[in-house]
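Novice: pasting a predicted model and its sequence here:
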Amino acid sequence: MAARAGVSKSAVSRVLSGTGRFSDETRERVERAAAELGYVANAMARGLVSGRTHTIGMLVRDASSMVYTALHAVMERRASELGYRVVTTTGVGRVQDEKSALAALVSMRVDGLVVCSGLMPAAEIAEFAPRIATVVAGRPELHPALSSVYCDETHGGATIADAVVAAGHRTAVVLTVPVGDALTQHARTRAMVERLREHGVRAVDLDASFVRPVSDLAADVQDAVRESGATAVMCPTDRLMLELCDALSRRGIRVPEDLSVTGFDGVFPLANDWIGFTTLEQPIERIGREAIDLVVGRIDDPSRPVEHRSLRGTVIPGRTLRAVS
């Protein structure tokens, strides 16, 4: 390639690695020669020499989740801005599988790891931290070996509960998620229940385990509303809110005329004004960008102190929460 470009081998090396000094003319000649020869840079081979591959491994629990999809997109953009590529793997709902996926990413010689999963226990993730820069994104995580950035789930759950109380509701059903299903959804739904009760509002705690079909959940919601006189239902996610509203409609229950419903996450398109969900919007853009900044910071300086960044979401008013007298 050096001969084709008419420059030295060291100049080719500097241009391809993006290090050292070279002129625009040299860069253009090398890039033109690379294109003519069909050259594709081998990041893995360069990593063996430089000690870095400029790649970040990312574990995303559920690729079908709009929250994880949005978070992944933000992190890819930020990584690109900082000169890194992202290699992504997804979980399949079991802790051991997620741990194996992280091990596979490490074997690819990625420079850092970002874990976006509410399932994998902190102790399992922390096993990787001594060997590689590791950050947890999107869930409250205070492990002393793991930097993290996340939405304050307790504040979010309490804030959306405040909106329900402010609308005049005195009894509400809360679809609570077990901690074994999702750490984030468990924290936010428990906060909803606790804040409602702090206000003197009756909170009917209804199990919303992931294994339960929405049709069964809708039937239980209908029964709980009939027995308790509840005028609102609080959901752990916008996705479940959409599915529940659809199931309730098939049972002849109108939202919000017969029953108010709230969600949580606030990710487009479910946060679109045309749909009109009343929900808690997570600061996804900030979570994603700051997670990448944290992991790159630890790649650059392994002695950098662990940081835990808690970011607050905001309520998006919508048509699904009706005021009652």
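Specialist: That came through, no problem.
Novice: rest of the way, CA atoms for contacts and neighbours
Specialist: Noted.
Novice: for stretch 94-104, buried residues please.
Specialist: Neighbour-count burial for stretch 94-104 flags Glu98, Lys99, Ala101, Leu102 (criterion: 16 or more other CA atoms under 10 Å).
Novice: just the closest of those to His54, please.
Specialist: Of all these, the one with the least separation from His54 (CA to CA) is Leu102, at 17.0 Å.
Novice: ok, now which ones touch the closest one?
Specialist: Contact partners of Leu102, counting by CA atoms under 8 Å, 6 or more residues apart in numbering, are Gly57, Leu59, Leu113.
Novice: tell me the helix or strand right after the helix or strand that contains it.
Specialist: Using DSSP states H and E, Leu102 maps to helix 95-107. The helix or strand immediately downstream of helix 95-107 is strand 112-116, counting by DSSP H and E.
Novice: hmm, who's touching the helix or strand just after that next one?
Specialist: Under the assignment DSSP H and E, the closest C-terminal helix or strand after strand 112-116 is helix 122-126. By CA under 8 Å, 6+ apart, the list of residues contacting helix 122-126 from outside reads Lys99, Thr134, Glu141, His143, Ala145, Leu146.
Novice: inside strands: which ones of these?
Specialist: Thr134 (DSSP state E).
Novice: quick check: of the contacts of helix 122-126, which lies closest to Arg250?
Specialist: Arg250 lies nearest to Glu141 out of the contacts of helix 122-126, by CA to CA, at 39.3 Å.
Novice: and the gap between the closest one and Leu244?
Specialist: 29 Å (CA to CA, to the nearest Å).
Novice: any idea whether Thr88 is helix, strand or coil?
Specialist: Assigned with DSSP: H, G, I helix; E, B strand; the rest coil, Thr88 falls in the strand class.
Novice: try Ala172
Specialist: Of the three states, Ala172 takes strand under three-state DSSP.
Novice: surely it touches Glu227?
Specialist: No. Ala172 lies out of contact with Glu227 (CA atoms under 8 Å); the separation is 11.7 Å.
Novice: and the buried residues of stretch 94-104 as CSV, adding distance to Val306?
Specialist: Below are these laid out as CSV (distance: CA to CA, whole Å):
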residue, distance to Val306
Glu98, 23
Lys99, 21
Ala101, 23
Leu102, 20
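Novice: return the member of these nearest to Gly156.
Specialist: Nearest to Gly156 out of the buried residues of stretch 94-104 is Glu98 (CA to CA; 27.1 Å).
Novice: most neighbours among the contacts of Leu102, which one is it?
Specialist: The most crowded member of the contacts of Leu102, judged by other CA atoms under 10 Å, is Leu113 (29 neighbours).
Novice: next up, a structure to set beside the first:
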Amino acid sequence: MGRSRPPTMQDVARAAGVSRSTVSRVFQNGGEKVSPDAQIRIHEAARAMGYVHNLVASGLAARSNRQLGLLIRDATNPAYGHLHAEMHRAVLAAERTLVSVTAHRHDYGGTEIEGLHRLMGLRVAGVFVGTGVTAAEDLAETVTGIPMMIVGRPNSHPRIESVSYDEKAHGRDMAEQIAAAGHRRVVVLEAPVLYSRVFDLRMRSLVDRCTELGVSAVPVDLLPVEQGVGRALDVAREERAGCIVCPVDYVALELLRAAAQRGLRVPEDVSTVGFDGLGDGLDLIGLATMQLPVRQVVRDAVVRMEELLEGADLPVRHSLHTGTFLPGRSLGPPPAGHNC
């Protein structure tokens, strides 16, 4: 028999085997003084029954139809910082307000789901998800009843809209730039898909295109980053590979630091490239990178969200925008004796 009323906090408490006050501490005080095991049981019970905690008074909730939510990854990463700023600007231009929740960059999905629950508790009209970690299947189970859109990450889930960067194209384009510079052997820094689905997609696309172009790619574990860049430099020397491919610019900067500490010149001794192209001063450093089309993606996303909020029965759409390669002195020809 179907439920005749929305689930309550007491229902969640009963299903999780805890008190109502414990459930309240989880949803209102961030789980203070609640064991991790109890928090997991509470969140699982809430998700199973479709419970969404209302964090605001009914008067504010009635006005929240002008509010949109944004779940964003750690804004210290320039890609997410730019996305955050552009989203605020575009939503304001649409005469709406944006409520954002930030997840830590080293979290693997737990706080992202909690952040979505917080946004839904604020009764936002729609949600943008700007993160490269939580799987689309988990997002689809978490957000129901309001429009949700993945922004900045390629997605093919049949129930979730997305406006994203074309990371497959970015990986292919970078491989072509590396081959055009004369490289036939490269080192590729790779991370688990759980760490970043975007990194994984970029690198797989790049390696596939390298293979087509006759460029051999030697994989090296990225994590932890400080050790990964050192391993990459060691392998590049051992394999006589003239270029190290980094999945993101902040890793390329760590590699430049590690190379300088070893007395290696870039690109005379080894070349390197990155992805994102959004950090201040990259032009002064001369890093060759692929710049993300953040503004275009955000504008498209906000326009599409307005269409979805109008209530039209629209088919799910997945849009992709391709960025631009920014040449830099960090990508040069292979050193003499390499590619042999």
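Specialist: Received it, and whenever you're ready, just let me know what you need. All figures in this text were calculated on a predicted structure; none of them were measured in a lab.
Novice: closest one of the contacts of helix 122-126 of structure 1 to Arg78 of structure 1?
Specialist: Closest approach between these and Arg78 of structure 1, by CA to CA: Thr134, at 16.4 Å.
Novice: what do we get in structure 2 for the closest one?
Specialist: In structure 2, the residue equivalent to Thr134 of structure 1 is Met148, according to TM-score structural alignment.
Novice: residues in contact with its match?
Specialist: Counting by CA under 8 Å, 6+ apart, Met148 of structure 2 has contacts Gly126, Val127, Phe128, Val129, Ile160, Glu161.
Novice: what sits closest to it if chain neighbours are left out?
Specialist: The shortest distance from Met148 of structure 2 to any non-neighbouring residue, by CA to CA, 6 or more residues apart in numbering, is to Val127 (4.7 Å).
Novice: and that neighbour, what's its match in structure 1?
Specialist: Residue pairing (TM-score structural alignment): Val127 of structure 2 is matched to Leu113 of structure 1.
Novice: just give the number of residues close to Gly145 of structure 2.
Specialist: 8.
Novice: among Ala172 and Glu227 of structure 1, which residue is more densely surrounded?
Specialist: Ala172 (29 against 9).
Novice: residues touching the more buried one, list them.
Specialist: Contacts of Ala172 of structure 1 by CA under 8 Å, 6+ apart are Val201, Arg202, Ala203, Val204, Ala230, Thr231, Ala232, Val233, Met234.
Novice: list the contacts for the second one?
Specialist: Right, Arg202 of structure 1. Counted by CA under 8 Å, 6+ apart, Arg202 of structure 1 has contacts Arg170, Thr171, Ala172, Leu196.
Novice: gap between it and Val174 of structure 1?
Specialist: Counting by CA to CA - Arg202 of structure 1 and Val174 of structure 1 are separated by 10 Å.
Novice: please enumerate the strands of the stretch 101-250 of structure 1.
Specialist: With DSSP state E, counting those that start in this stretch applied, the stretch 101-250 of structure 1 shows strands at 112-116, 133-137, 147-151, 171-176, 202-207, 232-234, listed in chain order.
Novice: would you mind getting the average deviation of the shortest one from structure 2?
Specialist: Meaning strand 232-234 of structure 1. Taken over the aligned residues, the distance from strand 232-234 of structure 1 to structure 2 averages 0.6 Å (mean CA distance after the TM-score superposition for structure 1).
Novice: can you show me the helices along structure 2?
Specialist: In structure 2, the helices defined using DSSP state H lie at 9-16, 20-28, 36-49, 58-63, 78-93, 110-121, 136-142, 167-180, 197-213, 225-239, 249-261, 282-285, 294-309.
Novice: identify whichever of those helices lies nearest to Arg329 of structure 2.
Specialist: Taking CA to CA, helix 282-285 is the member of the helices of structure 2 nearest to Arg329 of structure 2, at 8.3 Å.
Novice: check which helices and strands the closest one is in contact with.
Specialist: Under the contact criterion of 3 or more CA pairs under 8 Å, 6 or more residues apart in numbering; DSSP states H and E, helix 282-285 of structure 2 touches no helix or strand at all.
Novice: flag every buried residue along it.
Specialist: Buried positions in helix 282-285 of structure 2, judged by neighbour count with 16+ other CA under 10 Å: Leu282.
Novice: contacts for it?
Specialist: Gly328.
Novice: roughly how far is it from the heart of the chain?
Specialist: Between the centre of helix 282-285 of structure 2 and the centre of its host chain there is 24 Å, according to CA atoms, centre = their mean, to the nearest Å.
Novice: also stretch 329-336 of structure 2?
Specialist: For stretch 329-336 of structure 2 - counting by CA atoms, centre = their mean - the centre lies 30 Å from the chain centre.
Novice: re the thing from before, so which of the contacts of Met148 of structure 2 hold up in structure 1?
Specialist: By both residues aligned by TM-score structural alignment, their matches' CA atoms under 8 Å, the contacts of Met148 of structure 2 still in contact after alignment to structure 1 are Gly126, Val127, Phe128, Val129, Ile160, Glu161.
Novice: how many other residues sit next to whichever residue in structure 2 pairs up with Ser65 of structure 1?
Specialist: Counting by TM-score structural alignment, Ser65 of structure 1 corresponds to Asn77 in structure 2. By the criterion of other CA under 10 Å, Asn77 of structure 2 has 16 neighbours.
Novice: please list all residues in contact with Ala150 of structure 1.
Specialist: One correction, residue 150 of structure 1 is Tyr, not Ala. Counted by CA under 8 Å, 6+ apart, Tyr150 of structure 1 has contacts Ala137, Gly138, Arg139, Pro140, Glu141, Ile287, Arg309, Ser310, Leu311.
Novice: show me what it aligns to in structure 2.
Specialist: Under the alignment (TM-score structural alignment), Tyr150 of structure 1 pairs with Ser164 in structure 2.
Novice: Glu112 of structure 2 -> structure 1?
Specialist: Glu112 of structure 2 maps onto Glu98 in structure 1, with residues paired by TM-score structural alignment.
Novice: if I look at the nearest residue to that match once chain neighbours are set aside, how far off is Met58 of structure 1?
Specialist: Among residues not flanking Glu98 of structure 1 along the chain, Gly91 sits closest, at 5.2 Å (CA to CA, 6+ apart). Look at Gly91 of structure 1 and Met58 of structure 1: by CA to CA, they are 11 Å apart.
Novice: the two: which is more packed in?
Specialist: More crowded of Gly91 of structure 1 and Met58, by other CA under 10 Å: Met58, with 27 against 22.
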